[in-house]
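Colleague: sequence first, then the predicted structure, then my questions.
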Amino acid sequence: MTLLAKFQLLVLALTSGLAVADFRSDLTGTNTLFPNSDGYASASQAYNRRFSRQPAAIAFPSTPQDVSAIVQAGAANGMKVVARGGGHSYIANGLGGENGTLVIDMSNMKAINIDSSANTVEIQTGNRLGDVATALNSAGRALPHGTCPYVGIGGHSAFGGYGFTSRQWGLALDPIYAIHAVFANGSTVTATDSTNSDLFWALRGAAPSFAITTSIELHTFPVPSHAIGFSYSWELDATAAGQAFLAYQNYSLSGPPSVMGSELNIGPGSSRGSISVSLVGGWYADESSNDGLDAALQPFLSQMPEPSSSEKLGNGTYIDSVVQFGGSLDTSAEPDTTDTFYAKSLMTTTGSPVSADAFNAFAKFLSEDGFDSETSWFMQIEQYGGPNSAINSVPSASTAFFRRDVLFTWQLYASSSNSQPPYPEDGFTFIDNVVKSVTDNMPADWDYGAYTNYPDDRLENWQQRYYGSNYDRLQQIKREVDPNNVFEFPQSIEL
């Protein structure tokens, strides 16, 4: 090594040390974990243990002012900054997606302020879905959201947020009427339809690329007077499964009542050549019997063989239906679980639905290659749209969430056999080929999307798949509000 090279390495080491020292001093007075801190190893563990990240620091603000100070410290020291709410990012974006990021963990910011006179709520983004459902139910109110209690409301609503009530109430981001956030320069901002409207548009579908959201204000919905879950299960050969998938698509296109949401859950069969299929969902009608549900399901069930099992789930109350799908809603009672997995998604449209050939190829692949796979896998076909769906009633350009013409969102998910690392290489091949079994049997120019709440680090052309024609506007706003790209992570909006 030359003398010049040694000198350059010495300067780099010295200046790096000064940068770290400055960074630490800038965060003095904040509750922050550094790599040598007690608790750092646990706090930096990803939900998906396929990823291992080493953040430069993990800060725990208690107020929006704390968030502002932390963002300023990160930006001043040239660091990338991300927020973590629930921590369920499939590709560890809540830890920055790479080493050396400043993570702002929102878990101390858990206020939920309900205005019963206006039927609105302000929710800080450290809350998880179980916390939100419990608090709102106590006031007789509810929001559309997913079933997992540990998912953070911040990320969930930032990128969409689907649940069984979404066909009547919309996505989790749809009831939002105000967002409080911190810019990359540390300034605080409130965004609404009339104030900072461009930012408000961007935050509803791509929020983490533009600001750190500290709280959201939403219109709430009255808790349904009657709510019940349902489940029907079959074991089908590949031919019957392909027919079932096509029947479910035709049923969804026919416009089931908006008070019902459902999905198909798919798993390995008991023998090669078969797969298990379950119809699961919720009924949220203002009635005291299940007669309406039975009539609503009849057009689909009449096309299916006799189920191996069927049941109604719950005692008829809305909050019990939430428990039936998610388990305990008390997220403080025990720690969240982790997994080691790879997932992809498809969003298929009402205007260009999936062909019988594609459904048949999908079913055949799962019944054969799925049975042979050493991964632990499940697939879901979630009923987003069709006639009567509130999701579809919002124009694609109204929010940054673009995929409003969707009929189904597919989640395609495979874990390592014991849910622990390392992840098997053939797991990637298996899930990639599941997608190809569908897309290779559709026209070459078939317009399908992918769901930003199921992020996929191997997804090609993610800009189009996630954001479609909204992406150009998102880039323009990004250049205006975060010109130095402080809020950068894998698949963040590019400058």
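Modeller: That came in fine, so what should we check first?
Colleague: hey, let's count contacts and neighbours off CA atoms from now on
Modeller: OK.
Colleague: hmm, G87 is touching A46, no?
Modeller: Yes. G87 is in contact with A46 according to CA atoms under 8 Å; the separation is 7.3 Å.
Colleague: in stretch 17-26, what's buried?
Modeller: F23, R24, D26 (16 or more other CA atoms under 10 Å).
Colleague: show me these that map onto helices.
Modeller: F23, R24, D26 (DSSP state H).
Colleague: including distance to S415, could those go into JSON lines?
Modeller: Output for these, formatted as JSON lines (distance: CA to CA, whole Å):
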{"residue": "F23", "distance to S415": "38"}
{"residue": "R24", "distance to S415": "38"}
{"residue": "D26", "distance to S415": "40"}
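Colleague: ok, structure two:
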Amino acid sequence: MGTERFDALREQVRGQVIESDDPEYDEARLVFNGMVDRRPAAVLRVSQVADVMAAIRYAHGLGLDLALRGGGHSAPGFGTVDGGLVLDFSARRGVRVDPARRTARVEAGATWADFNHATHAFGLASTGGIIGSTGVAGLTLGGGIGYLARKYGLACDNLVSADVVLADGSFVTASEAENADLFWALRGGSGNFGAVTSFEFQLHPVDMVHVGLIFYDAAHGVQAGAAYREWIASQPEEMGAFYGFHQGPPVPFLPEEWHGRPIAVVGGMWTGNVDEGPAHWQPMLDAAPVLGSMFAPMPYPALNIMFDGLNGIPGLQGYWKADFLRTLSDDALRVAVEYAPGIPTPHSANHFYPIDGAVQRVAPEATAFAHRDVGFSPAIAGQWPDASENESNIAWVRSYWSALHEYSEPGGYLNFQDADDLPRIEATLGSNYARLAEVKAKYDPDNFFHVNQNIKPASVTQAAPAAPTLPPEAAPTA
């Protein structure tokens, strides 16, 4: 089936080209965020790198917008685009581990669950996300916060090389030795510079870890949060844990009367000697009255997928906001406690991730991720199933973010931002924005890769094509 418009592309690729009259179209056009309902002209299910090269030349030649979809988790829905071509990498999920070199080569459609499953067989890991279904590609290109960041740095800090198809359809490898400026830009500059078809990561010895979850009444959130602030700063870098606010999840170690009620939580893992784990968690058990807790040694991949049943469900309506905090101050904690009763659903979360340890030992100019001197990355992730509640839930996220923003630093973590954060892109990329714009001008002077948190080429004076926006109900208000 299909139209003559894409017949020439079909002749050049091995992957399936899906158009609106194909039976697979409605499934093929979906992304993780159910709020995003776009209709691309075609979706190419990528089979191999040659498909990517051909498709980019084809789309560029016809002036088609191009969207790149790895895991599909982008909150703004940048993995699809109205009227354009989507390169869907979901079938390209291979992970090849070299245990002798402690590296892994990962295809662009792999998730962190795929990655961790492959590397754990060798007792190895690298910094990944909090949700297993998150794509390796998007998270790494935006920086890559995870449980292992305090010990081993961000995901982008562990990137050794990347294979990239540029806007003219040519193929290059980016590393410290080859195309070093492109390699620099990929580590935090998102998908602005090309289509990355594979990533090579440095791995580290991580096997069994001691996992902890501690729940408190959200009303005690300032007390518990202040204790967490001091505790995480004093802990060895083997401790990776976030602080946050949720609706109480339906788990057996939380009393049923607290299911669905606002709670504060500390969650994460101790990656040192498993037997030492309980002693390291004890200060947070003493920090405030505990509603429930869970501690257990488990394989690292098990922690990475632990929250997928709540936060990793495709099709939920979603809206996100983010900032950076110099410190998790009592003022910021009071704002969090004030807004905790409005958390929309058990699928939603407000987390504060520590930015310290190995992350801060990397110079701000060493990679495109410049914010190496902040203390925490807050994420306000609203997710809910009912589209009729979009207006009220989006309003809660925005109001919370606005109140927290008073205590925040300029910019915010790119991977936690939504489509209406695009005007903040210079602050988001901070001191590295001008250099990123120069690299963009070198590798993508026409701004072909613009369906993203877009960096305009330094040489472009006219307005670049706009990134897709959220549906009308999610559009920014004055």
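Modeller: Good, I have the coordinates. Since this is a predicted model, take the numbers as computed values, not measurements.
Colleague: what is the nearest of the buried residues of stretch 17-26 of the first structure to F430 of the first structure?
Modeller: Proximity of the buried residues of stretch 17-26 of the first structure to F430 of the first structure was ranked by CA to CA; the top entry is F23 with 43.5 Å.
Colleague: thought the closest one was touching N77?
Modeller: Yes. Using CA under 8 Å, F23 of the first structure makes contact with N77 at a distance of 6.2 Å.
Colleague: L414 of the second structure -> the first structure?
Modeller: With TM-score structural alignment as the matching criterion, the partner of L414 of the second structure in the first structure is T452.
Colleague: got a list of what that match touches?
Modeller: Going by CA atoms under 8 Å, 6 or more residues apart in numbering, T452 of the first structure touches F159, G160, Y466.
Colleague: closest to L129 of the first structure out of those?
Modeller: If you rank the contacts of T452 of the first structure by distance to L129 of the first structure using CA to CA, G160 comes first, at 13.7 Å.
Colleague: surely the closest one meets G170?
Modeller: No. Using CA under 8 Å, G160 of the first structure is not in contact with G170, being 9.3 Å away.
Colleague: what segments of the stretch 51-200 of the second structure are strands?
Modeller: Ranges of strands in the stretch 51-200 of the second structure, per DSSP state E, counting those that start in this stretch, are 66-69, 85-88, 95-98, 103-107, 124-125, 159-165, 171-175, 195-202.
Colleague: nearest to S47 of the second structure, out of those strands?
Modeller: Across the strands of the stretch 51-200 of the second structure, S47 of the second structure has its closest neighbour in strand 85-88 (9.4 Å, CA to CA).
Colleague: what span of the first structure lines up against the closest one?
Modeller: Under TM-score structural alignment, the alignment places strand 85-88 of the second structure onto residues 102-105 of the first structure.
Colleague: so how far is the matching stretch from its chain's centroid?
Modeller: Distance of stretch 102-105 of the first structure from its chain centroid, counting by CA atoms, centre = their mean, to the nearest Å, is 19 Å.
Colleague: what's the answer for stretch 74-89 of the second structure, then?
Modeller: Taking CA atoms, centre = their mean, one finds stretch 74-89 of the second structure lying 16 Å from the centre of the chain it belongs to.
Colleague: would you mark the buried spots in it?
Modeller: Within stretch 74-89 of the second structure, the residues that qualify as buried by neighbour count (16+ other CA under 10 Å) are 74-82, 84-89.
Colleague: before we move on, the earlier item: and the contacts of T452 of the first structure, which is closest to V481 of the first structure?
Modeller: When these are compared for distance to V481 of the first structure (CA to CA), F159 comes out closest, at 18.8 Å.
Colleague: which residue packs closest to that closest one, ignoring adjacent ones?
Modeller: If the residues on either side of it in the chain are set aside, F159 of the first structure comes closest to G205, at 4.4 Å by CA to CA, 6 or more residues apart in numbering.
Colleague: aligned counterpart of that neighbour in the second structure, please.
Modeller: In the superposition onto the second structure, G205 of the first structure corresponds to G188 when matched by TM-score structural alignment.
Colleague: its match reaches G138, doesn't it?
Modeller: No. Proximity of G188 of the second structure to G138 does not meet the contact threshold set by CA under 8 Å, at 9.8 Å.
Colleague: who has more neighbours, these two?
Modeller: Neighbour totals were compared for G188 of the second structure and G138, and G188 leads with 29 against 26 (other CA atoms under 10 Å).
Colleague: state the helix or strand in which the match of L414 of the second structure lies.
Modeller: Using DSSP states H and E, T452 of the first structure maps to neither a helix nor a strand.
Colleague: tell me the spacing between it and D193 of the first structure.
Modeller: As for T452 of the first structure, its distance to D193 of the first structure is 23 Å (criterion: CA to CA, to the nearest Å).
Colleague: which of the contacts of T452 of the first structure fall in helices?
Modeller: Members of the contacts of T452 of the first structure lying in helices (criterion: DSSP H): Y466.
Colleague: now the contacts of T452 of the first structure as CSV including distance to D294 of the first structure and neighbour count?
Modeller: Supplementary listing: the contacts of T452 of the first structure in CSV, determined by distance: CA to CA, whole Å; neighbours: other CA atoms under 10 Å:
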residue, distance to D294 of the first structure, neighbour count
F159, 33, 24
G160, 30, 24
Y466, 36, 28
